[in-house]
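Novice: I'll drop the sequence and a predicted model, then ask my questions.
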Amino acid sequence: MLSAITLFVVSLAPGVIASGSALALARIPLESILALIVLAFVPWRWVRRIVATVVAVVLVLATLTAALDRGFTATVGRPFDVVTGWPELVDGYGVVSDATGSIAAVAILVLVVVATAGLIVAVAASLLHLAAILGRGRRISLIGVSALTAGWVVLALVGAQLVPGEPIAASDSVAAAVAKTDQLGAAARSQAAFDQAAATDAYASQPASKLLTGLKGKDVIVAFIESYGQVAVQNTPFSSGVDAVLRTGNAQLAAKGYSERSAFLTSSTFGGISWLAHSTLQTGLWIDSQQKYDQVTSGIRFTLSDAFRKGGWQTISDVPSDTKTWPVGRSFYHYGSQLNATNVGYAGPKFSYARVPDQYTWSYFQQHELAKPHKPLMAEIDFVSSHTPWTPLPNLVPWASVGDGSIYDPQPAQGLPPSVVWQDPRHVQQVYGQSIEYSMSSLFSFLTTFDDPNLVLVVLGDHQPATEVSGTGANHDVPVSIISKDPAVMDRVSSWKWEPGMLPSAAAPVWRMDAFRDRFLAAYGG
């Protein structure tokens, strides 16, 4: 009985994991039936051991794959890809290490490896034990397995189900193998299309005299707001608070003479892996995997930051979540200077993942870059206060009091820790909405306080928040806005038909994010 339970549970585990329902155990796994038939009637012991081991490895790998698919779908909105997903799995381990500490992360990894090996041994032993029992009465066993096989075929033909989407006649491992094989073909087609798109670039040879002439003399900031997705602004329980902040911001900006135009971009990523979106916007290529990111950033693709640098701007990156040097920032994006958590003078507390509050990032950049005499600059700034787990959150303080950030010292203790908030999905959604409210309030407060007539901003989200917030099957669309006081700057994009204000409606234009670079360079080019 123990051997039978072990074998059938492991065989059915992928369906249980995928459906999230224990009712998926009430099925008949084809793989177990076929494996027992083979093992019961193979006369050679050494062959039985090989077959049992191979079957055990396949069943356990199918279970691990199902677990990875569920985890990836919950966090980045798609199943684990056996072709391109390995670097992202390494990134996931890095997130676990950051959250739990390196020792705990190593312990978790060792536990997974040991448990996997132990499960393979247990399944192989169960197969051999059951095969030995069946072999003692071959005739009765043959009748029994024949009847079971016939029953499986009948159930498969009629499509009987106890759990929606989970047929009683189960073949989870076979289905997993087919799905992952399909990924190989899909990855090959995607890579071919990507290589073709990357092979030519009309803007790479554009002379400096024709680049970004419509922005000459302007300071330009590309501001990525972490996890700022369409769900933050439309038809969700938490969007009303964000919408109220955006409407208030519209009025505040209008009073200061700003104009804004907004729409949506379809991001190349979901729930995380933000750098894929950043590189997609900058390169005009659809970079939806770490593999493509590594391929592009090891080459010489012409980026938005390259266009500004070639056109005479100084270029800056500001990534407050980084604590180490970013080689790609210099080797690929060619930023003239790079800011991160270690060189902006921040002496305040961390807010969970966010090492530096958004308001401090704006404050430092204003004091040390914009307020000083400088040649026109272009900067990409990645604002991280709205990064998962979205709690605890900072509060806005008077700009004159920001200082070195120590004014924020008491604020983390005033919020709830992730361990409390993440017990309830509705609470998670609530704090997510509050994080976007804070990030956008920081932006509006910065613009209205320092009131720079020479500033042009492209403000956008990098991706939708994870499934816990966005829901299953959510799209990849993120809000995008252009902000300026100069009517000539806004006139350049009038043909885009983007909507006035910071709150795009459901009818606003939607572009793929990789279309932005070329349209932006065309609109502001000579």
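Specialist: Okay, I see it. Numbers count the residues shown, from 1 in each chain.

Novice: From here on, just use CA atoms for contacts and neighbour counts.
Specialist: Will do.

Novice: Can you tell me the element Leu155 falls in?
Specialist: Using DSSP states H and E, Leu155 maps to helix 138-158.

Novice: on contacts alone, who are the packing partners of that helix?
Specialist: helix 30-41, strand 169-170 (3 or more Cα pairs under 8 Å, 6 or more residues apart in numbering; DSSP states H and E).

Novice: quick check: longest helix of the chain.
Specialist: Ranked by residue count and defined by DSSP state H, the top helix of the chain is helix 102-136.

Novice: now the angle from it to helix 30-41?
Specialist: Here the directions of helix 102-136 and helix 30-41 differ by 50 degrees (axes from the mean of the first three to the mean of the last three Cα atoms, to 10 degrees).

Novice: which ones are touching the closest residue to Ala156 other than its chain neighbours?
Specialist: The spatial neighbour of Ala156 that comes closest, neighbours along the chain excluded (Cα to Cα, 6 or more residues apart in numbering), is Ala169 at 5.1 Å. By Cα atoms under 8 Å, 6 or more residues apart in numbering, the contact set of Ala169 is Arg27, Ile28, Pro29, Leu30, Trp152, Val153, Leu155, Ala156, Gly159, Ala160.

Novice: quick one, strands of this structure?
Specialist: With DSSP state E, the ranges of strands along the chain come out as 28-29, 161-163, 166-167, 169-170, 219-225, 259-266, 314-319, 337-340, 377-383, 455-461, 477-484, 499-500, 510-512.

Novice: Turn those into CSV, columns for distance to Gly526.
Specialist: Shown next, in CSV, are the strands of the chain (distance: least, Cα to Cα, whole Å):
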stretch, distance to Gly526
strand 28-29, 65
strand 161-163, 61
strand 166-167, 59
strand 169-170, 62
strand 219-225, 17
strand 259-266, 22
strand 314-319, 20
strand 337-340, 27
strand 377-383, 18
strand 455-461, 18
strand 477-484, 19
strand 499-500, 25
strand 510-512, 23
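
Novice: also this one, for the comparison:
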Amino acid sequence: MTTGSGVTRARLRTLFWFLILNTLLLVPALALPGSMPWLSVEALALWGLLCLGPRRWPGLGNVLTLVYSLLALLVLVDVLVRQSLGRGLNLYLEVGLLDAAWNLLDTNLGPVTAGLALALLIGLLAAVGRLFSMSLERLRQQVPESPLKPLLLAATLALTGVATPLIGSPTLALIAHQAELVTETHQAFAAFSEQLRDQPTTEEAPTPLPMLANRDVILGFLESYGVSTLTDSRYRSVVGQRLEAMSRELAAAGLTVATGRLQSPIQGGQSWLGHLSVLSGHWIHNQLTYETFLSSGLPTLIDDFHGTGHQTLAVMPAITQAWPEGRLLRYGQIYAHDDLDYQGPPFNWVTMPDQYTWHRFQQLREQAPGPLFAELALISSHAPWVPVLPVLEDWDAIGNGRAFERWRDAGEPPVSLWRDPDRVRTQYARAIDYTLAVASGFAARNVGQKTLMILLGDHQPAPLITGDNASRDVVVHVISGDPALVQPFLSGELPGFRLGTRPDLKTAGAPMSRFRPFLHRSFGRH
């Protein structure tokens, strides 16, 4: 009786540790499409391997633990990428984003908290690896002394051939999936490079826009201003009221406005890909295509406006380090953070509020001897969306930004806010409300008959805000004191545009890559 009880306990221990091992080896399925199996082929194979010869490879357990820890890291990174960029992990693309990811953490959380978060991540991976190692060791200790071990391995391997939804190979599938992504991305990269090399000679030169000659053209990208602000019930009340106020303010200033949609190539981050898709007329959907296009030397809207007689400048308040891409884009002048003379406080990731950026831009505009083409990256609606400042009624009091000093250290820390997703969403709506309010205020004060102002989102915010599988469309407002400059946007060439501050929510937007060709057709002839 005692012997039987001991055997039963041993079998239960074996079953327990096998279930732990099986659960751990199902984790890679979280980073794969489709349903999750309940039994892992890898767990069966490892159990068979332990039964066949647990003492023949003394270092095998350490090697397997290291490999598994790396796979667990990939799964964790996949979860983070999906939540921030709305797509799965692609190792071919993600390696180049490590610096940007750390910079975002460091700026929003501070170096100490960011370091603690990284340490927690390493600790979590170490704990998972330790549990995996323990499961192997416990199973090795439970291996029965039996001459039938090779038969057990054969049976295990036979089970690997059973093709049912209940049995799967998540580890091998994850490795194969990433290998397939690497191959596909490399092929897409090669095809895009070939496409750029084969450009017609007519596309290798700038295309002047004579119908915009002697007019200022302002291209303002509003961070995270996606169509979900109007289609999602959690945001449309706040943003809808702002658009109504915007409509009244622009009408009182004698301005005409039309609004539509464009599809962005990205979601949640990498704003520069959306910017270049608009400027270049090409679909720039990842870092490889971005770098390939920049190295091609092909023209963009910047060159088109150079050819039209405009001075070209970029106002980039979030650029705090060297920006060689700006030189490759051939801007006449670049005003990064240090060039904008801001003397006020930063607000987490936001280096300066949008109202100051617009105010400083107007000063630069008034100093320009001729017409301008300007690209502005407005960042007050960038995560973490805290604090959200009030709009200063007296724009002349903004000065060098010290007027914002009273809000230094305002709002709660982002790490506190982001524990509650519902409060994060509330702050997002408030941030969009602010960025639209100051953009509208600038337009009412400074846009006239010789100005075409284009305000558009760079991308939708992360899936935490929009939900999964949301449209990637962004909202576009076209504003001018001259109705003739707005009229081409109502021609139907870009679907979904209509008069007013609200887009047609039933019509999907054209890709951002169609915007530059549209300007060529609409404004490139006398």
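Specialist: All right, it came through fine. Here the structure is a predicted model, which is why all the values come from computation and not from measurement.

Novice: how big is the angle separating the helix holding Leu155 of the first structure from helix 30-41?
Specialist: 160 degrees.

Novice: And helix 138-158 of the first structure, what's buried?
Specialist: Of all the residues in helix 138-158 of the first structure, those buried under the rule 16 or more other Cα atoms under 10 Å are Ser141, Leu142, Val145, Thr149, Trp152, Leu155, Ala156.

Novice: residue in the first structure matching Ala431 of the second structure?
Specialist: Applying TM-score structural alignment, one finds that Ala431 of the second structure aligns to Ser435 in the first structure.

Novice: Verify the contact between that match and Leu396 for me.
Specialist: No: when contacts are counted by Cα atoms under 8 Å, Ser435 of the first structure is not listed as touching Leu396 (11.8 Å).

Novice: Between those two, which has more neighbouring residues?
Specialist: A side-by-side neighbour count of Ser435 of the first structure and Leu396, using other Cα atoms under 10 Å, places Ser435 first with 28 against 17.

Novice: What sits closest to that one if chain neighbours are left out?
Specialist: Nearest to Ser435 of the first structure is Ser386, by Cα to Cα, 6+ apart, at 4.8 Å.

Novice: do you know how far that neighbour is from Ala13 of the first structure?
Specialist: 35 Å (Cα to Cα, to the nearest Å).

Novice: Those two: who's more crowded?
Specialist: Set Ser386 of the first structure next to Ala13 and count neighbours by other Cα under 10 Å: Ser386 wins out with 28 against 24.

Novice: Spit out the contact partners of the more buried one.
Specialist: If you count contacts by Cα under 8 Å, 6+ apart, Ser386 of the first structure has them with Ile225, Glu226, Ser227, Tyr228, Ala354, Tyr432, Ser435, Ile436, Ser439.

Novice: which two from the residues you listed end up farthest apart in space?
Specialist: Spatially, the most separated pair among the contacts of Ser386 of the first structure is Tyr228 and Ala354, at 15.0 Å (Cα to Cα).

Novice: Please compare these two by neighbour count and tell me which comes out ahead.
Specialist: Neighbours were counted for Tyr228 of the first structure and for Ala354 using other Cα under 10 Å; Tyr228 has more, 28 against 25.

Novice: Disregarding flanking residues, what is the spatial nearest neighbour of the more buried one?
Specialist: That would be Gly461: by Cα to Cα, 6+ apart, it lies 4.3 Å from Tyr228 of the first structure.

Novice: any idea how far Ile432 of the second structure is from the aligned residue in the second structure for that neighbour?
Specialist: Aligned against the second structure by TM-score structural alignment, Gly461 of the first structure finds its counterpart in Gly457. Separation of Gly457 of the second structure from Ile432 of the second structure (Cα to Cα): 10 Å.

Novice: Overlap of the contact sets of these two?
Specialist: Shared contacts of Gly457 of the second structure and Ile432, defined by Cα under 8 Å, 6+ apart, are found at Tyr225.

Novice: between the two, who's got more neighbours?
Specialist: Just comparing Gly457 of the second structure and Ile432: by other Cα under 10 Å the higher neighbour count belongs to Gly457, 28 against 25.

Novice: In contact with the residue in the first structure sticking out farthest from the centre: list those residues for me.
Specialist: Most distant from the centre of the first structure: Arg139, at 55.2 Å, with distances by Cα atoms, centre = their mean. For Arg139 of the first structure, no contacting residues are found, by Cα under 8 Å, 6+ apart.

Novice: Please apply the same query to Arg27 of the first structure.
Specialist: Arg27 of the first structure touches Leu12, Pro167, Ile168, Ala169, Ala170, counting by Cα under 8 Å, 6+ apart.

Novice: Please repeat the previous calculation with a cut-off of 10 Å.
Specialist: Shown in contact with Arg27 of the first structure (Cα atoms under 10 Å, 6 or more residues apart in numbering): 8-9, 11-12, 15, 152, 155, 160-163, 166-171.

Novice: show me what contacts Ser240 of the first structure?
Specialist: Ala232, Val233, Gln234, Leu246, Gly433.

Novice: ok, so of these, who is nearest Leu276 of the first structure?
Specialist: Ala232 (20.5 Å).

Novice: Pull up the gap between the closest one and Asp243 of the first structure, please.
Specialist: According to Cα to Cα, Ala232 of the first structure and Asp243 of the first structure sit 8 Å apart.

Novice: Looking at these two, which is more packed in?
Specialist: Shown here are Ala232 of the first structure and Asp243; by other Cα under 10 Å, Ala232 has more neighbours (28 against 19).

Novice: before we move on, back to that, surely the match of Gly461 of the first structure and Val278 touch.
Specialist: No: using Cα atoms under 10 Å, Gly457 of the second structure makes no contact with Val278, being 11.1 Å away.

Novice: any common contacting residues for these two?
Specialist: Joint contacts of Gly457 of the second structure and Val278 (Cα under 10 Å, 6+ apart) are Leu262, Ser264.
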